[in-house]
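> All I have is the shape, not the residue letters:
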């Protein structure tokens, strides 16, 4: 996953600059690049007519105004998503023309009041618009900018006739990105869709996302209780098994700051610097998600004051993550990631 043209670590705007604007909006993505992000991360889900749209989940009541729209009241339903029942409004029940009439809302409105002040201002956007935005931002910046595309609930979508790998390949071609390349990273919590993207000849790094518990939904569908857990992929043997198949792993910040198993020679799942070093030895890159400054998201040692929305010692926490040697950090506030990287490199 090594690329000499790629800043190290890569600062990735998590759903854009989602700490400052409602996530997955044009404004959030434009602001992410303006604040120095090297890449942005869209979450991809599909509409009924096969358009890839940018939403955190296919259930959209928490990130749009759909619940207040009387014309869509009858669309509220309950679905089983990755083995769990979920009630709400789902992208696969809407055409793109219908979704394009919705307006975005801040998902963490109780915590991020400034971002919530933009509720209702920005429309939902689709993937093809983000390709154009990245191209334009790269031209303006005079440097390579990247997209880290996350495929959500891929086995579920495949099961209802909306294969995300096929839809993505068509979007790449239509956007003039051809078969991908160095500007593209693809990630998913399900290894099957990453294999399918590779089988389609789509170039770009493929990264397996690692949850803190449980097992990949696609493997549970195929193997039931015999499915390997996420923990199994971040043991010494698990990381070695991924080498040559994928280009990296992406782990939650807790595995780097709060996990156990710091000894690389110890059995079981690795954490911290030991995880990163072992992955690097296997030829795998390591990303981590999500670095956020609010007390609610910081480990106890880095919290300051009592308010959940107050910013704690984010620089200390970010610095501790960077000290593990990770190759990419997902941040809601890209400017903070850029500053922490500069300080860690001795340039601050």
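Yes, it's here. Keep in mind that this is a model prediction, so the values were computed, not measured.

> drop to CA atoms for contacts and neighbour counts, all remaining ones
OK.

> For the residue nearest to residue 27 when sequence neighbours are not counted, grab the count of nearby residues.
Leaving out its chain neighbours, the residue that sits closest to residue 27 by Cα to Cα, 6 or more residues apart in numbering is residue 21, at 6.9 Å. Neighbours of residue 21 under the rule other Cα atoms under 10 Å: 29.

> Residue 21 sits in which helix or strand?
Assigned by DSSP states H and E, residue 21 belongs to no helix or strand.

> next structured bit after the helix or strand hosting residue 45?
Following DSSP H and E, one finds residue 45 within strand 43-46. Sequence-wise, the next helix or strand downstream of strand 43-46 (DSSP H and E) is strand 52-54.

> mind listing what's buried in the helix or strand that that next one is followed by?
Once the chain leaves strand 52-54, the next helix or strand it forms, by DSSP H and E, is strand 77-81. Within strand 77-81, the residues scored as buried using 16 or more other Cα atoms under 10 Å are residue 81.

> on contacts alone, who are the packing partners of strand 77-81?
strand 84-88 (3 or more Cα pairs under 8 Å, 6 or more residues apart in numbering; DSSP states H and E).

> how about the strand it packs on: buried residues?
Buried residues in strand 84-88, defined by neighbour count with 16+ other Cα under 10 Å: residue 88.

> List of residues touching the helix or strand following it?
Next helix or strand after strand 84-88 toward the C-terminus (DSSP H and E): helix 96-99. By Cα atoms under 8 Å, 6 or more residues apart in numbering, the residues outside helix 96-99 that reach it are 47, 48, 49, 51, 91, 124.

> Take this one as well and set it beside the first:
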């Protein structure tokens, strides 16, 4: 894979990058040491992690602050009284939340597979793997780069920024300190940053963070920090919105797949939306999410039966069967995407290898 710093490759778009979405999360419980180590050894350029805070303001790698779906906390009687209901980014949720636990308490928990029915081989590791701090992921990145003799990058996603700031647990200042400590507060390093909330990216800039930043967005949605009259993601993906991102010093966009290629009513692949071309005209990279190999997540064109066949009566009926991820990735590469953000980095690397000098 790349021999130059990850940020340089991303900014020049010299070739598509492979982003390991929460690690090799198609094979190991997400955001664990095992998931990240496997992803790097499979050839991923960037290890994507989500960043949230504990009660004592330590950053940890979890996709959401509600621990119910990805840890064994529900089986721990000592935490039964901590179960509660909260509204997070406008969504009412029941569970156990990181901001109510200290790091010491969180360290007693173990990860579980988010999708056990689709990924039973990963679920056999339930209850065995500890939760990582973001600092530990930074340390692991450096270790893996030495082991593999090539750059291994990180792609932290700041979660629930305004929510945590309102609790007095702002994520951005702590993350900025980590970047400085690990010599990654630089525009030519091995860390890229992204967030769904534009104010989070602006806060990073105000803190003097130099690492390239990307605006996450999803089809039909609006940022959690948006006021009543603030723009939605449709506007941010427009020519005017993309120009505003450039004015703010943002380096790229991370849209959901359907914002790059439309989806038909039968969930088959539609047409190029033109977003990739519009973004490239502004000098922005396009890092869409998330490519997953199971039929459950593929456009119907790329779903397969148990035998890998196409076009028979049972093709695509089993949601857990792996379909033609390579075909779907290739279709998006034809549109001009600059990274493959995937739960299955080995399959993305295999798809890209014939295209890479």
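Thanks, I have the structure now. Fair warning: this is a prediction, and the values are worked out from it, not measured in the lab.

> care to give me the TM-score?
The TM-score (TM-score structural alignment, normalised by the length of structure 1) is 0.91; 331 aligned residues with a Cα RMSD of 1.7 Å.

> Narrow the contacts of helix 96-99 of structure 1 to those that are buried.
47, 48, 51, 91, 124.

> Identify, from those, the entry nearest to residue 246 of structure 1.
Closest approach between those and residue 246 of structure 1, by Cα to Cα: residue 51, at 26.4 Å.

> Leaving out chain neighbours, which residue sits closest to the closest one?
residue 96 (6.4 Å).

> Residue 315 of structure 1 too?
Using Cα to Cα, 6+ apart, the nearest residue to residue 315 of structure 1 is residue 340, at 6.2 Å.

> And for residue 324 of structure 2, the neighbour number?
With neighbours defined by other Cα under 10 Å, the count for residue 324 of structure 2 comes to 23.

> residues near the aligned partner of residue 249 of structure 1 in structure 2, how many?
Taking TM-score structural alignment as the criterion, the aligned counterpart of residue 249 of structure 1 in structure 2 is residue 253. Neighbour count of residue 253 of structure 2, defined by other Cα under 10 Å: 26.

> average gap between the host helix or strand of residue 253 of structure 2 and structure 1?
Element membership for residue 253 of structure 2, per DSSP H and E: strand 252-255. Once fitted to structure 1, strand 252-255 of structure 2 is off its aligned match by 0.7 Å on average (mean Cα distance after the TM-score superposition for structure 1).

> Can you list the neighbours in contact with that strand?
So strand 252-255 of structure 2 is contacted by 194, 213-219, 279, 283-289 (Cα under 8 Å, 6+ apart).

> returning to that earlier point: any idea how far the residue nearest to residue 51 of structure 1 is from residue 157 of structure 1?
16 Å (Cα to Cα, to the nearest Å).

> Among those two, which residue is more densely surrounded?
residue 96 (21 against 18).

> And the helices in structure 1, which stretches?
Assigned by DSSP state H, structure 1 shows helices spanning 26-34, 96-99, 113-116, 127-141, 154-159, 164-174, 191-199, 217-223, 230-233, 236-242, 253-257, 272-281, 314-322, 334-344.

> got TSV for those, with distance to residue 11 of structure 1 too?
Compiled in TSV, the helices of structure 1 are given as follows (distance: least, Cα to Cα, whole Å):
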stretch	distance to residue 11 of structure 1
helix 26-34	10
helix 96-99	30
helix 113-116	21
helix 127-141	15
helix 154-159	26
helix 164-174	23
helix 191-199	22
helix 217-223	28
helix 230-233	24
helix 236-242	23
helix 253-257	14
helix 272-281	17
helix 314-322	11
helix 334-344	6
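
> if we can go back for a sec, who are the contact partners of the residue nearest to residue 315 of structure 1?
Contacts of residue 340 of structure 1 by Cα under 8 Å, 6+ apart are 315, 318, 319.

> per the alignment, it corresponds to what in structure 2?
So residue 340 of structure 1 corresponds to residue 351, using TM-score structural alignment.

> swap in residue 111 of structure 1?
Match for residue 111 of structure 1 (TM-score structural alignment): residue 118.

> Next: residue 124 of structure 1.
Per TM-score structural alignment, residue 124 of structure 1 is aligned with residue 131.

> Residue 227 of structure 1 now?
So, by TM-score structural alignment, residue 227 of structure 1 is matched to residue 230.

> ok, so what distance separates that match from residue 239 of structure 2?
17 Å.
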